[in-house]
Each structure stands twice: as structure tokens, then as C-alpha cells.
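In: pasting the structure only:
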């Protein structure tokens, strides 16, 4: 699938809260995919904050990437300097980064600035006079509010952070030319009851690479896969829930089935799950494709989080039928019902997983419907073309 946008070339400055490469987290994958498809058509310059402890890798040769280091002491000072900002905003409010941004603006003279994540919206005063597109990606306030429901001991902190992020996001959206998020649910959470703010928001889905060939019939496989960023709290919580409450029920249907966890940054809580029968972990694999090739069913048992679960899109793109919770499905817009199996509790989740393991033809029908949907709505060329129109419109006088 190719696209041929009719927009003019723009000079684009992209500001990110961490380097896009390697793309192990959702915001990194969002930016890396977008920039890879914009490179060559537009004049790109990327400036990324590089917090302590964040892995980095070289950008593709066609994408100029500069990074600005930030150590823990700098972030602690920023936190103390901005006690009234949300915590995740305050630790990114670094004077040295603001100066680096000012220098980048003077050097590159961008026609439009893409600001990635509202935690960087403290930079907006330094970008005064420039058209800014703010990619929220998802609603951080919604994320915090839902996390409070799952972590009772820290619930007061998460609820407080959710309230402050909601107010911060509304303020930031009012300052920029346009805001972007990945799904309607998060757009509604960001805009709240304000129709004016809602008009400033555009939904641009998360983009993934989609193979050109439709899924083939998979027979004889018995691997159940949970993949992606295994260090992300909703995934950690979902993996534990599935392994402890759903997986034993699946094995009653299919004693020989295997549950594979494959992805980046698995914490101890996920590693411990391998003590359970027929549960295996592959930590930080270079590629997920070999695991997709072996999987019969992908499971997305998320009970919290926000935005669009990338693991759903990646599994669908690779022709694997998906079973997901209602919470995960809520981040998927205009999804045909035949493209996803939704299960609200452990017995239903186990039965749905077992059914797809048992009936290869039913699994194939669901996989084809999902592949067609994700190819039409979430393929990187389609998503990039939409984003490109927004950036060009913002840059227009």
C-alpha cells in the first residue's frame, strides 16, 4: 500500500521526551514509524530529551537526531522547582532543555513543531509564535485514573496525578494549533465537556507495519502469545491476571497448550510467571516476528491503560486472532465485531481462547477480518498521510 500526498514540503522540528530509537515504548514506536515515512519528503530535525536510564540507539541515516542528556539530579531539581505541575510534567521541565529547544528553533527555523506527549508542554512558552501540533498519543490523565483502580495502595497519588494531568492537558490543548490522539475514547477524555477543545483535537490512529499478504490458515499450533512492552504496568497486571486466573482454565481445554510472553523490559513480577506450568518468557527479543509466526492466538488481557493497545494491532497485522478484554477493545475505533473476540471475565476469556485454538477455520476468519481492518486504518502509510496533512495545514499561513 503506497500513498502519494499532495502536500508541500515543510520544515519540521520534532521534540520528544525520550529518543525514538530503539522503539520499545508506545511513544517511541509512534514517532519512529512516523518519522521513517516522513523522511525524504520533508526537512526533519528531531531533538529528544534523553533521561537517565533510557536506552538509545542511532536513528536512520535519513533522520537528523540530536539528544539532550538529563540526569536524575536535574530532574529532581525540576520537580522541586515546579511543585504545582503534574509529576510527569515537572520532571521534564528542564531549563537546559528549554535552552536547547530555543537554539534548535533559531538554527532550523521550523515552519511547524511537532511536540510529542503533553508532559513536554512546559516548552510551549519557548515556542511562542510557532505553529505547534501536540501529539498527546493517549490521555495520561485517563491512564492514571485507571491505574488507581488497580493499585490500591498508591491510588490517592494516581488519582491526584490524574486530576492535575486532566487540567494540564486542557490548558496545553488550548495553546496549540492542533492536538492529536490515537482514539476517540482518549480524545473525549482530553477535551472533557469542552466543545471548543474537542474541535482542536484530531484522531490519528497508531500506525504499524502490515504485511501485504493476507493471513494463511494456521493449523496444528497451540501457542498462546502475549507480546509487546512487558514493563508497562497494564501489561504486567494483565499478564499476571491471565497467567493466574485464565491460563489454568485454558489448559483444562488444551493440556498441551503453551503460553508465551515475548517482549521488552519484563520486570520480576512477569519473570516469576514462568514458574507456572507451560509458561515461557523471551525477554527483549530483537524481533517479535518469529513469535507471531508460531502463535495460534494472541491474548490482550489488559484491565487498565489508555490509548490503543499496540499489541492488538501487531498481532492482527501478522494474521493472529486476538482475544481481548473490553478495556483493551475500547481503544480500537470502528472495529468490525468479527475482527476481535472480547471477553469480560476469566471463564469467558478461557473459553474464547480455547475455541480459537480448537477451530482453525474460525480463527482464520477472524484473523482475515482483523488484517483487513488494520491494513485499511492503521498501516503506517495511511496513518502518515493523515498526519502529514495535519502538519501541512498547521504550517500554512
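Out: Looks like it arrived, so ask away. These figures come from a predicted structure and were not determined experimentally.
In: Only C-alpha atoms from now on, for both contacts and neighbour counts.
Out: Will do.
In: would you list every one of the strands in the stretch 151-300 of the chain?
Out: 178-181, 201-203, 223-229, 258-264, 279-283, 295-300 (DSSP state E, counting those that start in this stretch).
In: and the first one, what other elements does it pack with?
Out: Based on contacts counted as 3 or more C-alpha pairs under 8 Å, 6 or more residues apart in numbering; DSSP states H and E, the elements that strand 178-181 packs against are strand 132-137, strand 201-203.
In: list the helices and strands the first one packs on?
Out: For strand 132-137, the elements it packs on are strand 112-116, strand 178-181, helix 380-395, judged by 3+ C-alpha pairs under 8 Å, 6+ apart.
In: what's the offset of that strand from the middle of its chain?
Out: 14 Å (C-alpha atoms, centre = their mean, to the nearest Å).
In: same question, the shortest one
Out: Averaged C-alpha coordinates place strand 201-203 at 16 Å from its chain's average position (C-alpha atoms, centre = their mean).
In: for comparison:
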């Protein structure tokens, strides 16, 4: 039985947001045959006390509070000429925790989850190192910079440039670099020329995300649903764009249609959207499956997105018809199971057609679930990991 050091920028359990979902399933996969030692940050006070499932899956756990504010992280980044994505997660206590695990445990492999944790990869270690970047974060910041103005444009362009150099340096010295989709992996290869880059996609637990698993919430009329962490910039941008440019056109044809924004930590800008006719902002809900089960249509109108969107796989697993932007559909085999639209009019047309023909919408949803069951199980997606880490099962 091998020993693995698992570095995570966020405690991976409970798996209640996109990054934690991938992190938890990777950790659990590795823990089935190996001893996993976790070093992770927490940004939710509830995560400081590990749940029973996380304790059961790990041989040891070090969870540290990440309380550094954005202004402080940016100031440190400017002073040290580093990306603020790294200074935000730079902590002496985490370096000490990683060093302690390496000193006391015969670590055979290290799994770094998310680029922010690459700064803790030890130099000169004999352990095999796999860096799961998930997405190419530098490309995301370049996209942000392209839409910003003034000093913020300069700051975001600086972040993109410095972060890409850091990503390339890390990829050159680890044994494998992972990305969530082949498109993301190809983008990284082209931008950095890095070797040993491959894609391992996200999966979905179709036993949990099952249309028969829970009762739909009670909402009258056609219901359009978006799910996600609502203090995350791409999600904020997506729901604002949809509520302001797409929903009015849908409601002209279907006056009773409502748009539910379902997810924790809605910002003031998101909460303000509840003043738009037909918009409902739920905040955190105990179980998102009830809202998905009630949805006439699920939308993913992200204009800034990287990799595979868990929200799309979850909706498809729940047998819901989905209308998504090209960015949100990236990396998902969606021929005939997912509608893709970019312009507001195209989005409105696709949604209106589904609302006008519930039988066809239901048939598309059923096909979507079958596709997810066939292609996107976590076991199938993560099967290559042991070979990449060069570990033998117990």
C-alpha cells in the first residue's frame, strides 16, 4: 500500500461545489488502495472540523484556515512580483505542514490539486508528482483582462502573464500535468510547450444525481434553473447576462416562466436580480436535486468558462434538457443531448422550443441521462490515475 500526499486548495469534503467534487472523487479513488495524507486549506468554518467520510478516507489530515484577504494578497503579489493567485494561498503554516508529512511518512507520490498548491511541491523529492491544474487559470485571467478596463485590465494581464510562466515551470518538472478536458490540455500544450500533459475528465455520480432520488421543489409554471456557487465571477456574469438579455424574450412567449438562481453565497449583485420580473434567487439550498428535478430547462450561459462544467453533467444526469453556451459545453459529448447557443436570441429560441414541447424536452433529458451513465462515471474517468502515479494497488 503506497503513501500519497494530497495537496488541496480547499477541503474536498463535502463535495458541494465544482472543485470540491473533483477533489473528493480523486481523493476517494486513491484512498481505496493507498494511504492518503491530506494537507488542505479551508475557507468555510464548517470545513475546519473534517466530516466522518473524510476522516475515513484519509490516513492523516492537516486543515488550515485561509483567512488572507484579497487586498493583502494583491499587495504581496505586487511587492514580490508573483501572481496574486499564489500569494493568496501562500502560508508558512502550510509549508510547515507539508514538510512535517514528508519528514514522518514514506511518501511515494504527491498529488497537487489546483495550481495554487503547486508552490508547495517539494524540490528534489523522490516521490512521483502529478499536478492536477484542472483548468488553465492563466488563460482565464487573460480572458478577464480582455474584458476589463483601466488599472484592473493591467492587473489581470499581469496575473495571466506571471501565472502562465509559473504553470509552465511547474509542468516542466512534474511527472504529469492533468487538465479536465482535452481542449484545455491542448491549449496548455500550445501556450507552454510543456511535456507530459494529459486530460482526465470530470465524472458524475449517477446514483446520487438520479431523477428518482428526490422530490422536486414546488414551483408553479415553467421553471428555468441555473445552479452554481454564486460568489464566483463567471457564474455572476452568466446569471446577470441571462436575466437581463435572454429571460425577457423568453417571458414574452411564456409569460409564466421563472428563472431560479440556485446556489450559495449570492453577492449583492446577484441578490439584486430578484427585482427582475420572473427571477428567483434561492441562496444556499439543502439539496440542489430538488430544483433540478423541478426544472423545465436547465441553463448554463457561461461566457467565461474553463474545462468541463459539473453543473451541466449534474443536470444531464437528472434527465433535464440543458441549454448551454459553447464555453459551458466544452469537453462534453453533446451531440443530440445538449442544446448549444451563444447569442441571446438563440438562447431564447432554444429554451422556448423546449418549453413549448414538454414531451420532446423530456425525451432529450432521458437521452442525456443515458449518455452520462454511459460516458461519465467517475470510475471510468479516474482509471488512469494509478498508472500515472506508478502505484500498485494494495
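Out: Perfect, I can see it now. Being a predicted model, the structure only gives us computed values, none of them experimental.
In: Generate JSON lines for the helices and strands packed on strand 178-181 of the first structure, with mean neighbour count and distance to residue 12 of the first structure as supplementary columns.
Out: JSON lines is the format used below for those (neighbours: other C-alpha atoms under 10 Å; distance: least, C-alpha to C-alpha, whole Å):
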{"stretch": "strand 132-137", "mean neighbour count": "25", "distance to residue 12 of the first structure": "10"}
{"stretch": "strand 201-203", "mean neighbour count": "20", "distance to residue 12 of the first structure": "19"}
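In: Kindly reformat those as TSV and extend each row with distance to residue 75 of the first structure.
Out: Below are these laid out as TSV (distance: least, C-alpha to C-alpha, whole Å):
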stretch	distance to residue 75 of the first structure
strand 132-137	21
strand 201-203	30
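In: Between those strands, which one is closest to residue 297 of the first structure.
Out: Of all these, strand 132-137 sits nearest to residue 297 of the first structure, with 27.2 Å by C-alpha to C-alpha.
In: I'd like the strands of the stretch 151-300 of the first structure laid out as a markdown table, including distance to residue 331 of the first structure.
Out: Formatted as a markdown table, the strands of the stretch 151-300 of the first structure follow (distance: least, C-alpha to C-alpha, whole Å):
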| stretch | distance to residue 331 of the first structure |
| --- | --- |
| strand 178-181 | 11 |
| strand 201-203 | 12 |
| strand 223-229 | 16 |
| strand 258-264 | 21 |
| strand 279-283 | 26 |
| strand 295-300 | 12 |
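In: quick one: what's aligned to residue 26 of the second structure in the first structure?
Out: Using TM-score structural alignment, the equivalent of residue 26 of the second structure in the first structure is residue 34.
In: sorry, back to before: may I see the helices and strands packed on strand 132-137 of the first structure organised as a markdown table, with mean neighbour count and distance to residue 370 of the first structure added?
Out: Below are these laid out as a markdown table (neighbours: other C-alpha under 10 Å; distance: least, C-alpha to C-alpha, whole Å):
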| stretch | mean neighbour count | distance to residue 370 of the first structure |
| --- | --- | --- |
| strand 112-116 | 23 | 28 |
| strand 178-181 | 26 | 22 |
| helix 380-395 | 20 | 16 |
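In: for the helices and strands packed on strand 178-181 of the first structure, which one sits closest to residue 260 of the first structure?
Out: In terms of C-alpha to C-alpha, the element of those nearest to residue 260 of the first structure is strand 132-137, at 28.1 Å.
In: what about the helices and strands packed on strand 132-137 of the first structure, which gets the closest to residue 12 of the first structure?
Out: strand 112-116 (5.3 Å).
In: ok, back up a step: and for the match of residue 26 of the second structure, nearest residue in space, chain neighbours not counted?
Out: Spatial nearest neighbour of residue 34 of the first structure, excluding adjacent residues (C-alpha to C-alpha, 6 or more residues apart in numbering): residue 384 at 5.9 Å.
In: Let me see the ranges of the helices in the stretch 1-150 of the first structure.
Out: Applying DSSP state H, counting those that start in this stretch to the stretch 1-150 of the first structure gives helices spanning 26-38, 72-81, 87-90, 95-108, 140-148.
In: thinking again about what came up before, could you point out which of the helices and strands packed on strand 132-137 of the first structure sits nearest residue 251 of the first structure?
Out: helix 380-395 (36.9 Å).
In: What helices and strands are in contact with the closest one?
Out: helix 26-38, strand 112-116, strand 132-137.
In: Just send these back as JSON lines, with distance to residue 204 of the first structure too.
Out: Formatted as JSON lines, these follow (distance: least, C-alpha to C-alpha, whole Å):
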{"stretch": "helix 26-38", "distance to residue 204 of the first structure": "11"}
{"stretch": "strand 112-116", "distance to residue 204 of the first structure": "13"}
{"stretch": "strand 132-137", "distance to residue 204 of the first structure": "9"}
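In: quick one, which of these is nearest to residue 336 of the first structure?
Out: Of these, nearest to residue 336 of the first structure by C-alpha to C-alpha is strand 132-137, at 22.8 Å.
In: Check the mean deviation of that closest one from the second structure.
Out: Once fitted to the second structure, strand 132-137 of the first structure is off its aligned match by 0.5 Å on average (mean C-alpha distance after the TM-score superposition for the first structure).
In: State the span of the second structure onto which that strand is aligned.
Out: With TM-score structural alignment as the criterion, strand 132-137 of the first structure aligns to 129-134.
In: what do you get for stretch 163-172 of the first structure?
Out: The aligned range for stretch 163-172 of the first structure in the second structure is 161-170, by TM-score structural alignment.
In: That stretch vs the first structure, average distance?
Out: Mean for stretch 161-170 of the second structure is 1.1 Å (mean C-alpha distance after the TM-score superposition for the first structure).
In: tell me which residues in that stretch are buried?
Out: 162-168, 170 (16 or more other C-alpha atoms under 10 Å).
In: Likewise for stretch 192-211 of the first structure?
Out: 197-198, 200-210.
In: tell me how far the ends of that stretch are from each other?
Out: 37 Å (C-alpha to C-alpha, to the nearest Å).
In: Could you do stretch 27-46 of the first structure as well?
Out: Start-to-end span of stretch 27-46 of the first structure (C-alpha to C-alpha) is 14 Å.
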